[in-house]
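K.L.:
what shape does this take:
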Amino acid sequence: MKTISSLACSASIAACLVTSHAFADNQQDSALLKLLQEKGIISAEEAQSLQAEQARRAQQQATVSMGSKGLKIESADKQASIQIGGRLHADYATHDHEAFANQEDAIDGTQIRRARLYAKGKLNGRWKYVLESDFAGNKVSVKDANLSYKLTSAPITLTVGNQKHAVSMEVEESSNDIMFTERSLVAALTTPYFDRAIGITAASGGSNWHAKAGLFGDGISNNDADEGHGFGARASFAPVLNDNTVVHVGASYGLRKTSDDGLANGKSPSFSYKTTNFSDLKPVNASVADMDKVEIGVFEFAAMHGAWSVQSEIAANNVSRDSGDDLSFSAHYVQLGYSIFGGQRRYKASEGEFKYFNVNTPFNASTGDWGALEVAARFDQIDLEDDNISGGEAKRFTLGLNWYLSRNMRVLFDYSRSYDLDGGAIQNDKGEVADNIDSFAIRTQWAF
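P.N.:
Just a heads-up that it's a prediction; the model follows:
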């Protein structure tokens, strides 16, 4: 009877010890086994057996962590994982401009610009996956949805699925990390046709360089039976790269061929920009009929030294039409940032882009820590005038103040003025081309 009781006790102890780490750590478990052995409840052999089983189970248990990068679960052998995260961008915007004759006033107010959740991780060591959806605007849209494999024979990663084209440093950078609430006027040439689409890319990178190229169909939201296709390639090199200083140069090329119904990446051919995402006010706007294909070339320069950072791109595209001469549009920007109270931007050479802002001391009112501040300025210009297309020209400058409370939270304040407007469709109540459109935007951002 005692033997049966001893076996039952041993089994119960084993179940408690090997199936949970919530009640005790290894040292406590060892102390408990030693105590049970001293009291004669279990033998030395049984104690050793339980310890061995506990160690074996511990090696097989997944690890769970929660931090600045979200919730992560990883297998004991580190060959499989899943990470859950997201972002929330809550915006407010208002405008000041003269009365328009043929255009409604800019829309002011609030908007959830982005509300995304993602799951990403790895499988069997070399496979990686990501699935991200956006719930902003009372609708669901799929952003990144792809699977990657790192080759064993070469330092190349292949990615298949919905993903960004390899065009433009600014487009490749996450909206969580860009210096202002919205991207520059260069985005009016790039994002309509060279943002996300379903395709395959090959990428490689080293300690101070990166290269990426891919072939694409249309975006995941396009349901056309006969879709268009595109190509994108981008490369960058950092001749100076250390913890405090970065010099970056790069270039990219993109091509997009329209579908049989004249759509390019599921969109009607046009180039424009809005003062804010939901303003519905477009200082320049060029619609292009009979577009056959669009090509774009982008040249990049960026640098960082301590608290200072600068980034610039020059973009030019060529639009081929089935009827009419080819068109050429261009845009460029230069932006400058300076961080106060410590912290600096993080540069990732293997992807050729700036990542999140490193905050030395997160915000904590009780200890008098206020995070970091970044003052920023940007000048950009766009020209959508060529041949019989009068989409307009515009210049713009933007002043920004970014408050980084932590790695995961920041508040952005932007003031922009669009000026020297020429051509385009917006006229004031005197019948003249409108000018000096001012906008002010605030964004509260939370991302992990």
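
K.L.:
C-alpha from now on. contacts and neighbour counts both.
P.N.:
Noted.

K.L.:
show me the contact partners of stretch 277-292.
P.N.:
Residues outside stretch 277-292 that contact it (CA atoms under 8 Å, 6 or more residues apart in numbering) are 104-108, 111, 113, 182, 257-258, 262, 269-275, 319-323, 384, 389-394, 418, 421, 423-426.

K.L.:
so what's A76 up against?
P.N.:
Counted by CA under 8 Å, 6+ apart, A76 has contacts Q59, Q60, Q61, A62, T63.

K.L.:
change it to 6 Å
P.N.:
Neighbour list for A76: Q60, Q61, A62 [criterion: CA atoms under 6 Å, 6 or more residues apart in numbering].

K.L.:
picking up where we left off before, from the contacts of stretch 277-292, which land in strands?
P.N.:
Mapping the contacts of stretch 277-292 onto strands (DSSP state E) picks out 111, 113, 257, 270-273, 319-321, 384, 389-394, 418, 421.

K.L.:
buried members of those residues into PyMOL, please.
P.N.:
Buried residues among the ones in strands among the contacts of stretch 277-292 (16 or more other CA atoms under 10 Å), as a PyMOL selection:
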select buried, resi 111+113+257+270+271+272+273+319+320+321+384+389+390+391+392+393+394+418+421
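
K.L.:
one more to line up against the first:
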Amino acid sequence: MARDFSPRESRRPRVAFFGTSHRFGGWDFLRWLVMAVILFEALVLGGRAFGQDTNTLQIIQQLQKRIDELEQKVKRLEADKEGRETEQSRAREAAAQAQQKAAELDNKLQALEKARAQDAEAAEAKSKEAQRAQERVSELDKKLQGLEQQREHDAKVAEAKATNAPVITVGEKGFSVRSANGDFGLQVGAVLQVDSRTFLDEPGVTGNDAFLLRRVRPTLQGTLFRDFDFLVMPDFGPSTPVLYDMWLNYKYKPELQLMAGKFKSPVGLEQLQADRDLTFNERTLVTALVPNRDIGFMLHGDLFKEAISYSAGIFDGVGDGRNNTLNAATQNYKAYEGRLFFQPFKPFSEPGPTPEPASAVLTALRGFGFGLGGSYQRLQGTNTTDLPQTTGGSLPGFTTDGQQQFFAYNPTNKATVLATGEHWRLSPQAYYYWGPFSLFGEYVISDQQVTRTGAGVQPNVRLANTAWEITAGWVLTGEEASWRGRVVPRHNFNPFQGGWGAWEVVGRYSELHVDDAAFPNFADPATSAHAANEWAVGLNWYLNRNVWLKGSYSHGWFEGGGGKGTSAPATITRQDENVIFTRLQFAF
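P.N.:
Have a look, this model is predicted:
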């Protein structure tokens, strides 16, 4: 409690003067006391004066001095009294302020105690709420664990279902079905080529101009147990259906694979290009001297990210430009064929937006490749099937771009020509692809030992026939050209949306030379040419990935010969060949 320091009036004494009661304080009493002392001294001094008869003036002066001193003391006492009263007033004010401060502190203390009590209540409430939340979290954890277990179970069930469920795809690459894990797959494709050939300036020759189904080839390919691939491809374009490809390939790894069945021989560069990817309707004269398709086994693979590719196989063996359609060997000795191809810059990756000069050069050379293909076989003297020996018959000889025959082993005395002894081929080859530009070429030498039976038997003679070609192209719309795969337009043909596909101009030149020793004992110089030359230009329109339109013009001329047949395929060597080709191709 605050103490009350204010003076109390009841403590002052009361004194009565002249019938009047006065209340005196300490200072009033002192004042009256001083006055009484002065009066007493005056009386004493007065008595002495009157009794001793001294100097009155001197006494008065002393009294006056004494009165002044007493008045000064009184004033000092009054001043001290006023100072003490001021201090008491300040003390009272300080006491009042202290009392007020104490009251404020009491109020704050009460407020703090109240707040503490409220905080305690709130903390207790929060503690209870936290406890309830913890209990809720525990419940949710249990539910979450249950859901995770259920999800894992569902995932396992879904995975089990997905493992057995096939994946079906229908698109621009055809129709395919495969297992979810990729171990098994089946894809259906097709190639349809509708051609026209128009020969210029060939009066008297019938049957040349024609529309024809050049190739009608459904394909069935797939994968078995992930590592085994297969392909089946018949051709219904010819009058008699032919099984062109049927093989099984075991892929131990990209570097080591084994192929068995009927497939393309690994010798000629242009011959190895897929039929659907040809820039012209027909291949050049070079392919007349390399094997087409054969039956056998072949090891092959790609090393160092395709920097090196190799193929080495053993086959039944076929003649120049031939396809093994008999599904049988023509003699006991087998053919050994192989190819080694280098793409030294292919492993280098594409550069960034601002490539270094060296990196840009390496990238520009990624599409460069070169190699060598070859074959060797020792033939028996009874083999006639592999030689192009029938003029205008079922085994045509070397043919032109327009598929007209210009050479056959058909001597003047009508004797039979046989292939015997060694037969070897070599084909140095190269290509270069960079952006829209394409260029490839190859040279082939086919060294064949032959003999003749019947009238005028001739000793064995080695005939070395040669051919070479070069082909170039430029995609006008800027798409990338490629050896393995056709041009894929950036914008498919759709005039309503401003898409016009891709356009490419192409050109080529090729020659084939028959060994002079073939005439006249093994070939008739009156009907078979010593050499053939051909150039062609064309324009290809890729409407989309699956549909092409082609148009080209081919001009061919001959050295030697003078044949002019009257029916197709005739022996045409007397005049130049001029042909306009068109093709509508659908492939997927």
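
K.L.:
stretch 39-52 of structure 2 aligns to what range in structure 1?
P.N.:
Aligned using TM-score structural alignment, stretch 39-52 of structure 2 spans no residues in structure 1.

K.L.:
including distance to F448 of structure 1, could the contacts of A76 of structure 1 go into JSON lines?
P.N.:
Putting the contacts of A76 of structure 1 into JSON lines (distance: CA to CA, whole Å) gives the following:
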{"residue": "Q60", "distance to F448 of structure 1": "28"}
{"residue": "Q61", "distance to F448 of structure 1": "25"}
{"residue": "A62", "distance to F448 of structure 1": "21"}
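
K.L.:
pipe these into a markdown table and attach neighbour count and secondary structure per row.
P.N.:
A markdown table is the format used below for those (neighbours: other CA atoms under 10 Å; DSSP: H, G, I helix; E, B strand; the rest coil):
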| residue | neighbour count | secondary structure |
| --- | --- | --- |
| Q60 | 11 | helix |
| Q61 | 15 | coil |
| A62 | 14 | coil |
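
K.L.:
where do the helices sit along the stretch 1-150 of structure 1?
P.N.:
2-19, 26-38, 44-60 (DSSP state H, counting those that start in this stretch).

K.L.:
strands along the stretch 251-400 of structure 2, start to end?
P.N.:
256-264, 293-303, 308-315, 335-342, 368-383, 398-399 (DSSP state E, counting those that start in this stretch).

K.L.:
determine which stretch of those is the most buried.
P.N.:
strand 398-399 (a mean of 24; mean count of other CA atoms under 10 Å).

K.L.:
and that strand, what does it pack onto?
P.N.:
When contacts are defined as 3 or more CA pairs under 6 Å, 6 or more residues apart in numbering; DSSP states H and E, strand 398-399 of structure 2 packs onto strand 405-407.

K.L.:
what angle do the helix or strand following the strand it packs on and strand 368-383 make?
P.N.:
Next in sequence after strand 405-407 of structure 2, counting helices and strands by DSSP states H and E, comes strand 416-434. For strand 416-434 of structure 2 against strand 368-383, the angle by axes from the mean of the first three to the mean of the last three CA atoms, to 10 degrees is 170 degrees.

K.L.:
from the chain's centroid, how far away is strand 416-434 of structure 2?
P.N.:
Here the centre of strand 416-434 of structure 2 is set off from its chain's centre by 41 Å, with CA atoms, centre = their mean, to the nearest Å.

K.L.:
which parts of it are buried?
P.N.:
Neighbour-count burial for strand 416-434 of structure 2 [16+ other CA under 10 Å]: 416-421, 423-434.

K.L.:
what of stretch 160-180 of structure 1?
P.N.:
Buried-residue list, stretch 160-180 of structure 1, by 16+ other CA under 10 Å: 160-173, 175-180.

K.L.:
now stretch 304-324 of structure 1
P.N.:
304-305, 307-321.

K.L.:
over to stretch 355-373 of structure 1?
P.N.:
Judged by neighbour count using 16+ other CA under 10 Å, the buried positions of stretch 355-373 of structure 1 are K355, Y356, F357, N358, V359, T361, P362, F363, W370, G371, A372, L373.

K.L.:
which residue numbers in structure 2 go with that stretch?
P.N.:
With TM-score structural alignment as the criterion, stretch 355-373 of structure 1 aligns to 485-503.

K.L.:
if we can go back for a sec, taking the buried residues of stretch 355-373 of structure 1 together, which two end up most distant?
P.N.:
K355 and W370 (21.3 Å; CA to CA).

K.L.:
thinking again about what came up before, can I get the strands of the stretch 251-400 of structure 2 in TSV with distance to P238 of structure 2?
P.N.:
Listed next are the strands of the stretch 251-400 of structure 2 as TSV, based on distance: least, CA to CA, whole Å:
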stretch	distance to P238 of structure 2
strand 256-264	18
strand 293-303	16
strand 308-315	25
strand 335-342	27
strand 368-383	25
strand 398-399	17
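
K.L.:
closest one to V191 of structure 2 among the ones you listed?
P.N.:
strand 256-264 (16.9 Å).

K.L.:
okay, and that closest one goes to which residues in structure 1?
P.N.:
Using TM-score structural alignment, strand 256-264 of structure 2 pairs with 156-164 in structure 1.

K.L.:
just how off-centre is the matching stretch within its chain?
P.N.:
Distance, centroid of stretch 156-164 of structure 1 to centroid of chain: 15 Å (CA atoms, centre = their mean).

K.L.:
outside of that stretch, which residues touch it?
P.N.:
Contacts for stretch 156-164 of structure 1 (CA under 6 Å, 6+ apart): 144-150, 195-204.
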